[in-house]
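Student: dropping the sequence and predicted coords here.
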Amino acid sequence: MNLITIIVPAYNEEAVLHKLYDRLKEVIKSVPAYQFEILFVNDGSKDSTLSIIKKMREWDKRISYVNLSRNFGKEIAMLAGLDHAKGNAVIIIDADLQDPPELIPEMIKYWEMGYDDVFAKRRSRSGETWFKKWSSSTFYKLLQKMSRIPIQENTGDFRLLDRRCVEALKQIRETQRYTKGMFSWIGYNKKEILFDRDPRAAGETKWNYSKLFDLAIEGMTSFTTAPLRLSAFCGFIISFFSFFYIIWIITKTLIFGEKVAGYPSLMTVILFLGGIQLISLGIIGEYLGRIFNETKNRPLYFVDEYNNEKELNQARPASEQKITKHLNRGRA
């Protein structure tokens, strides 16, 4: 029987874990043709999330867990889940039950039809403010215009991935991760399912506006260099008009004898150009910071415990492993 792994990233989700498990258990019963692994990734929770997962594993051996050594963030937690998933296909779902597990049988049906990436697209989003909906829609429209990759709008991480999609994502070991863009970047045969998103079943959201802004910056800098080109374009336009403005000032002064405008206009121009320069430096700094983080080549995460066994974390960085493979092929 084919094995399907359900990955559940969890950070301080003690209030909702039992509800999630009950609904997943009913869904699994409705698909008897497959075996299932429910893989929880505890992302450094400070509440009793880990202890609840361990207790659930005691009475249901289909449950596995990866306990990360600290909080690395949801993007890294999903990669840890992909690294440890054993299934022929993988389903990623949030623990908060905003994405209904009851869609899983439909996802499996389309997977059986040959689709590699079956993703759930939100038709409506209950429990979210108008500002969050507007800002999300504006961000995706802007990102789609700036990027050459068709970024999926109104979709989250709730999807079924074939094993070859999983292996493709595992090869992308970037430290600054925007997984929603990576789903589009790897390609393969995709199928969307529409659904109405529910509010959280319990607990509080971990995504405040500050974290959402950081995620938006990750998306912008990970999949397009348009901000760099925009800053260069602005510099060119300002320099172009400034050149003609200088000629106009010199002409008025030398030929017509008019006095040059004084302190207020001079300060306005200086402050305007200084602001443009600082914005351009900030954009360059965002990309430079990501280059700095990538060149350190640190492991993306450390595992404290996997299914009641302590991890030694002896794996080398991905780039070093690739070098070793090439050397071994050369010797062969």
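Tutor: Right, received. Where do you want to start? Residues are numbered from 1 along each chain as shown.
Student: from here on, just use CA atoms for contacts and neighbour counts.
Tutor: Will do.
Student: next helix or strand past the longest helix along the chain?
Tutor: Counting residues, the longest helix found in the chain (DSSP state H) is helix 263-296. Sequence order places strand 303-306 as the next helix or strand after helix 263-296, per DSSP states H and E.
Student: for that next one, packing partners?
Tutor: strand 63-68 (3 or more Cα pairs under 8 Å, 6 or more residues apart in numbering; DSSP states H and E).
Student: what secondary structure does Phe139 sit in?
Tutor: Following DSSP: H, G, I helix; E, B strand; the rest coil, the label given to Phe139 is helix.
Student: that one against Leu215, yeah?
Tutor: No. Applying Cα atoms under 8 Å as the test, Phe139 and Leu215 come out as separate, 10.6 Å apart.
Student: what number of residues lie near Leu161?
Tutor: 27 (other Cα atoms under 10 Å).
Student: ok but it is inside a helix, no?
Tutor: No. Checked against three-state DSSP, Leu161 lies outside a helix; its state is strand.
Student: pretty sure Ala168 contacts Trp185?
Tutor: No. Between Ala168 and Trp185 there is no contact under Cα under 8 Å: 10.1 Å.
Student: can you pull out the strands in the protein?
Tutor: Taking DSSP state E to define them, one finds strands in the chain at 3-10, 35-42, 63-68, 89-92, 117-125, 155-162, 190-197, 303-306, 309-310.
Student: and here is the other one:
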Amino acid sequence: MEKPAITVLTASLNDWPSLKALLPLLDAALAEHAASVRVVCMDDGSSLALPGDLLDGHEFKVIDRVEIVHLLRNLGNQRALSIGMGWVARHVTCDWLVVMDCDHEDRPEVIPELLAAARAEGGAKIVFAARTERSESWLFKAFYAAYKRLYKTLTGMPISIGNFSVVPGRLVRKLAGVWEIGLHFPAGIMKARLPYASIGAARGSRLFGRTNMNLYSLVIHGFSGLAVHGEMVATRFILATLASSFLVMIYLAKVLFEKFFTDIPIIGWTSLIVSTFLGFLVQTVMLGLLLLFSTLNARMQRPVIPLNDHPDFIDTVSVFPTDRSRASAPAP
């Protein structure tokens, strides 16, 4: 079987040491699985200068070149990757696109497994690496478990995947047309009903520095995933509140019936508590309706489509050809 051309898309914010260390690991992991590899890294508004020795000290077997796409400003990881998806769709032809973080928590040695799973699906599905083991604290794991339950309850969909995935080349252009991936990459794919599957993979460990994700960023990222399914979340919220209101009204009717038509003693503050709770539920329904109408109104605003709008966010592109590409280039 002919070896494919693979492109790797990642993003970095001042994390050049991680990127430099990642390149030889990518090359080793894909040496037996690719004819050529092109690495595209989105520079998400880094304040640290791009090092000129990015490729120094390495002899690459399959990586032809590394391209650093400099954004005009910091956009955040998800939007940076979405802009990168648009850039790749317009400027790169590949058989497979690997989307991953460059901090080594997405392990390069998992990529061949993702490729095998994608081939088993006939190249018709995006294949994600689902976390089977996490290296965070027990507190983070507890909050993440609660978030997954909340996500499933409000959207009806499971969520245990991140950015790490393999995209068939035929789906890259379609994916670049999904604006929701700028909010939350996997949730955007679910919302667009693009076919996907997943395999289990343990999470790696960060090699350099500390993560840029703090509690605030994690909360925003989590709610961004819910925001992608805003209509579904608002509708389920309203229906749950209406169901609760119906039960409260039944109980209130029971209390009134016992008070006026039976001799059963009624605690004096019971009806007050029930009516107060009913009023709270009415306000909750109104809040849900406001959320739903706000979400539907947002549909009328023109979103940023990565496939078409990515040039507006890109400053320059730095290209680093490897010795392999120079050696294979035809003589002038």
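Tutor: Received, thanks. Computed from a predicted model, the values in this text were never measured in an experiment.
Student: now what about the TM-score between them?
Tutor: The TM-score (TM-score structural alignment, normalised by the length of structure 1) is 0.73; 299 aligned residues with a Cα RMSD of 3.6 Å.
Student: just to revisit the earlier point, packing partners for the longest helix of structure 1?
Tutor: helix 226-251.
Student: which parts of the helix it packs on are buried?
Tutor: Pro227, Leu228, Ser231 (16 or more other Cα atoms under 10 Å).
Student: what do you get for stretch 204-220 of structure 1?
Tutor: Of all the residues in stretch 204-220 of structure 1, those buried under the rule 16+ other Cα under 10 Å are Leu215, Ala216, Glu218, Gly219, Met220.
Student: show me what the last one lines up with in structure 2.
Tutor: Translated: Met220 of structure 1. With TM-score structural alignment defining the correspondence, Met220 of structure 1 maps onto Leu226 in structure 2.
Student: what about that match, distance to Arg210 of structure 2?
Tutor: Here Leu226 of structure 2 is placed at a distance of 27 Å from Arg210 of structure 2 (Cα to Cα, to the nearest Å).
Student: cool, and Asp103 of structure 2?
Tutor: 10 Å.
Student: kindly report the same for Leu281 of structure 2.
Tutor: As judged by Cα to Cα, Leu281 of structure 2 and Arg210 of structure 2 stand 44 Å apart.
Student: equivalent analysis for Arg299 of structure 2, please.
Tutor: Note on Arg299 of structure 2: its distance to Arg210 of structure 2, by Cα to Cα, is 37 Å.
Student: can you check Leu139 of structure 2 too?
Tutor: The gap separating Leu139 of structure 2 from Arg210 of structure 2 is 18 Å, by Cα to Cα.
Student: same check on Ile220 of structure 2?
Tutor: 19 Å.
Student: quick one on the thing from earlier: let's have the strands of structure 1 in JSON lines, adding distance to Thr324 of structure 1.
Tutor: Compiled in JSON lines, these are given as follows (distance: least, Cα to Cα, whole Å):
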{"stretch": "strand 3-10", "distance to Thr324 of structure 1": "30"}
{"stretch": "strand 35-42", "distance to Thr324 of structure 1": "29"}
{"stretch": "strand 63-68", "distance to Thr324 of structure 1": "27"}
{"stretch": "strand 89-92", "distance to Thr324 of structure 1": "29"}
{"stretch": "strand 117-125", "distance to Thr324 of structure 1": "32"}
{"stretch": "strand 155-162", "distance to Thr324 of structure 1": "28"}
{"stretch": "strand 190-197", "distance to Thr324 of structure 1": "34"}
{"stretch": "strand 303-306", "distance to Thr324 of structure 1": "23"}
{"stretch": "strand 309-310", "distance to Thr324 of structure 1": "26"}
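Student: Tyr245 of structure 1 is nearest to which of those?
Tutor: Ranking the strands of structure 1 by proximity to Tyr245 of structure 1 (Cα to Cα) places strand 155-162 first, at 48.2 Å.
Student: ok, and for the closest one, which residues are buried?
Tutor: Buried, per 16+ other Cα under 10 Å, within strand 155-162 of structure 1: Thr155, Gly156, Asp157, Phe158, Arg159, Leu160, Leu161, Asp162.
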